[in-house]
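Asks: Compute the structure for the input listed below.
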Amino acid sequence: MSVSARSTNHLLWMILVHAMLVALAIASLVPFAWLICATFKTDDDLFAYVFLPWGHLDRLTLGNFSQLFGRRPFAGWLLNSLFVTSVHTALVVTLSSLGGFALAKYRFAGKRPLMLVMLATMLIPGQVLLPSSYELMYSIGWLNSYLAIIVPGAVSVFGMFLFMQAMKAVPDELLAAGRVDGCSELRLWWEVALPIVRPMIGAYTLLSFMGTWNSFLWPQIILQDERKYTLPIGLANMIGLPGYDTSYGTLMAGTLLSILPVAVLFFVLQRDFISGLASGAVKG
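Replies: Model prediction:
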């Protein structure tokens, strides 16, 4: 095959690949575009027009947002989600980095069997443990408490293995030099290891934040007081709440606002997210 033919085939292939990527991007963005448009439409226009009511743009309204914030629980649900997600994320990232540091840099009896047991726990679907977990929370009096949402998921096997891979990049010689200088093990973890694995911290912070922010099933089981609802539960139950004649436009406005914290965090940590996952994937 001549050079010109190869170049032509390569060009055609790249055009095909980029066309497929553009099509997938459009398919992914269409629901989000519909959501944005729906937040500014009245209930009458919500299903009458796919996107915006072209020719009647004067009918667009901010009433859905005013109606949403006029309902007192929504602001509380938003603050509840921010509190639970922030505390849980900080706790799980801290414990996962500590566990990953120990698995990567220390030798101790039973280390390999322990890692096998940890891997085995990842094979158990979380839904299977819901009845026993609920019974445990009931027995210790944590029902309708944020402790039941924050504490059980604070130890993440997935997170520890991610950090274990990243911690292998920390030079043993650097740790040895720190010990010679009198550094404690916690200080080595804090001042030596964590700065080196900063991309992984950003990546796992984003993963943990998104998972906790969008968590629905377990908080729905645990939280019984409407005032303690997190945002996903509040939005899901808004239509059924007594005294609240909620429109779909209001729900769309709440859904759009619930996306913003995750989107902001992603834009802040996107560089660490990409480099952190890549670095954790290639360390062996």
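Asks: C-alpha only now, for contacts and for neighbours.
Replies: OK.
Asks: host element of L174?
Replies: L174 is part of helix 172-180, with elements assigned from DSSP states H and E.
Asks: What residues sit buried inside that helix?
Replies: Residues L175, G178 are the ones in helix 172-180 that count as buried (16 or more other C-alpha atoms under 10 Å).
Asks: In contact with T255, which residues are there?
Replies: Taking C-alpha atoms under 8 Å, 6 or more residues apart in numbering, we find T255 in contact with L235.
Asks: and if you look at T250?
Replies: T39, N64, F65, Q67, L68.
Asks: Need the residues you listed in TSV (columns: distance to I233 and secondary structure).
Replies: Formatted as TSV, those follow (distance: C-alpha to C-alpha, whole Å; DSSP: H, G, I helix; E, B strand; the rest coil):
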residue	distance to I233	secondary structure
T39	19	coil
N64	19	helix
F65	19	helix
Q67	18	helix
L68	15	helix
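Asks: From the residues you listed, keep the buried residues only.
Replies: If we count by 16+ other C-alpha under 10 Å, the contacts of T250 have these buried: T39, N64, F65, L68.
Asks: To compare against the first, here's the next sequence to fold:
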Amino acid sequence: MKRNTAGRVLLYAGLIIAAAALLLPFYWMVSSSLKANNDVFTIPLKWVPDTFMWRNYGDIFAKSGMTTWLTNTLTLSVTVTLLQVLTGSFAAYGFSKVRFRGRNVLFLAYIATIAVPWQSYMIPQFILMSKLHLSNTLFSIIALQAFGAFGVFLMKQFYETIPEELSEAARLDGLSEYGIYWRIILPLSKPAIASLSLLTFVSTWNDYLGPLIYLRKPDLWTVQLGLRTFISQYNAEYALIMAGSVLSVLPIAIVFLFGQRYFVEGITSTGLKG
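Replies: Model (predicted):
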């Protein structure tokens, strides 16, 4: 009993140290965003500001297009997330619950696209978007990211854990495949939907290369592009740069905080079968 207790104490101590090491850079970023510029890189390091400079957050909005950047990023992230959840869950239903010839081969071929790096086909995509006159618009990013093989794989793995008897009973009652998907399968898939939503939202929010290629107008920039431009213009304004970094990370932290339980449950469930 004492050995188990000692082992548990050591385990919790190790987890606390690891969590502190992961959170330390974030804390330093938040602390630096509330300092004066001269206090950010002082030696010895000040973990708590002498004076909290809350006006840094007002200055970052005044000196940059932060409002526009956050609005564009939020628009892209929410729209892409909704579309990926819709298309991914619908395609996954067909691959997991509808029987048709060549289903497994088609699914493997579609999932195999995950192994193809985006850099290998981003030039043909850019040429296509340019010829369709969609380049330099938010819709170009939305159109390219509305479908994702990973979302189909994640949702299919979860659908495999739902008993087939539910679908068969619904078919006997006269419910169509669309009805089964919308009224039975989808409501049971909240953990998987939460996991896919969180992963897609974070990926789209943090995307830098896609917006860099397609969004050239300043009023279309995302927060990642905007902050990079701001750093090049105000490379000595360390406190403002940290304030902008906090604003770029804060929505991700909030989304993960509220969706953590569903995210863990969805990841665990999708690994049970398949």
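Asks: Next, format the buried ones among the contacts of T250 of the first structure as TSV and append distance to V264 of the first structure.
Replies: Formatted as TSV, those follow (distance: C-alpha to C-alpha, whole Å):
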residue	distance to V264 of the first structure
T39	19
N64	22
F65	20
L68	21
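Asks: how close does the alignment partner in the first structure of L108 of the second structure get to K283 of the first structure?
Replies: If you follow L108 of the second structure across to the first structure using TM-score structural alignment, you land on L116. Counting by C-alpha to C-alpha, to the nearest Å, the gap from L116 of the first structure to K283 of the first structure is 19 Å.
Asks: do the same with A19 of the first structure
Replies: Distance from A19 of the first structure to K283 of the first structure, by C-alpha to C-alpha: 34 Å.
Asks: same question, P73 of the first structure
Replies: From P73 of the first structure across to K283 of the first structure, the span is 46 Å (C-alpha to C-alpha).
Asks: what's the answer for A33 of the first structure, then?
Replies: Separation of A33 of the first structure from K283 of the first structure (C-alpha to C-alpha) stands at 39 Å.
Asks: residues contacting the residue most central in space within the first structure?
Replies: In the first structure, the centroid-proximal residue (C-alpha atoms, centre = their mean) is M210; its distance is 1.3 Å. If a contact means C-alpha under 8 Å, 6+ apart, then M210 of the first structure has V262 as its contacts.
Asks: Need the counterpart of it in the second structure.
Replies: Per TM-score structural alignment, M210 of the first structure is aligned with V202.
Asks: same deal with L269 of the first structure?
Replies: Structural alignment (TM-score structural alignment) places L269 of the first structure against G259 in the second structure.
Asks: now stretch 86-98 of the second structure, how far from the centre of its chain.
Replies: 21 Å (C-alpha atoms, centre = their mean, to the nearest Å).
Asks: on that earlier part again, any idea which element the match of L269 of the first structure lies in?
Replies: Using DSSP H and E, G259 of the second structure falls in helix 238-270.
Asks: Please tell me how far L162 of the first structure sits from I150 of the first structure.
Replies: 20 Å.
Asks: gap between M20 of the first structure and V3 of the first structure?
Replies: For M20 of the first structure, the distance to V3 of the first structure - C-alpha to C-alpha - is 26 Å.
Asks: nope, S258 of the first structure is what I meant
Replies: For S258 of the first structure, the distance to V3 of the first structure equals 53 Å [C-alpha to C-alpha].
Asks: what does S4 of the first structure align to in the second structure?
Replies: That one, S4 of the first structure, aligns with nothing by TM-score structural alignment.
Asks: what separates the helix or strand hosting S4 of the first structure from the chain centre, distance-wise?
Replies: In the assignment (DSSP H and E), S4 of the first structure maps to helix 3-38. What separates the centre of helix 3-38 of the first structure from the centre of its chain is 27 Å, taken as C-alpha atoms, centre = their mean.
Asks: In the second structure, what range does the next helix or strand after it match?
Replies: Per DSSP H and E, the first helix or strand lying C-terminal to helix 3-38 of the first structure is helix 43-46. With TM-score structural alignment applied, helix 43-46 of the first structure matches the range 37-40 in the second structure.
Asks: Could you list the buried residues of that stretch?
Replies: In stretch 37-40 of the second structure, counting by 16+ other C-alpha under 10 Å, buried: N37, D39, V40.
Asks: Looking at the residues you listed, which one is closest to W69 of the second structure?
Replies: Using C-alpha to C-alpha, N37 is the member of the buried residues of stretch 37-40 of the second structure that sits closest to W69 of the second structure, with 23.5 Å.
Asks: Might one say that that closest one is in contact with E237?
Replies: Yes: with contact defined as C-alpha atoms under 8 Å, N37 of the second structure and E237 form a contacting pair (6.1 Å).
Asks: Give me the more crowded residue out of M20 and V3 of the first structure.
Replies: When M20 of the first structure and V3 are compared for neighbours, M20 comes out ahead with 12 against 8, by other C-alpha atoms under 10 Å.
Asks: The stretch 1-150 of the second structure: helices as residue ranges?
Replies: Secondary structure of the stretch 1-150 of the second structure (DSSP state H, counting those that start in this stretch): helices at 2-33, 55-63, 66-97, 103-111, 122-131, 138-145, 149-159.
Asks: Quick one: map A25 of the first structure onto the second structure.
Replies: Under the alignment (TM-score structural alignment), A25 of the first structure pairs with A19 of the second structure.
Asks: Check T94 of the first structure too.
Replies: Checking TM-score structural alignment: T94 of the first structure goes with L86.
Asks: ok, its match - how many residues close by?
Replies: 18.
Asks: again with the one 3 residues further on
Replies: Other residues within reach of S89 of the second structure, judged by other C-alpha under 10 Å, total 28.
Asks: Might you report the residue contacts of it?
Replies: G151, V152, M155, K156, L186.
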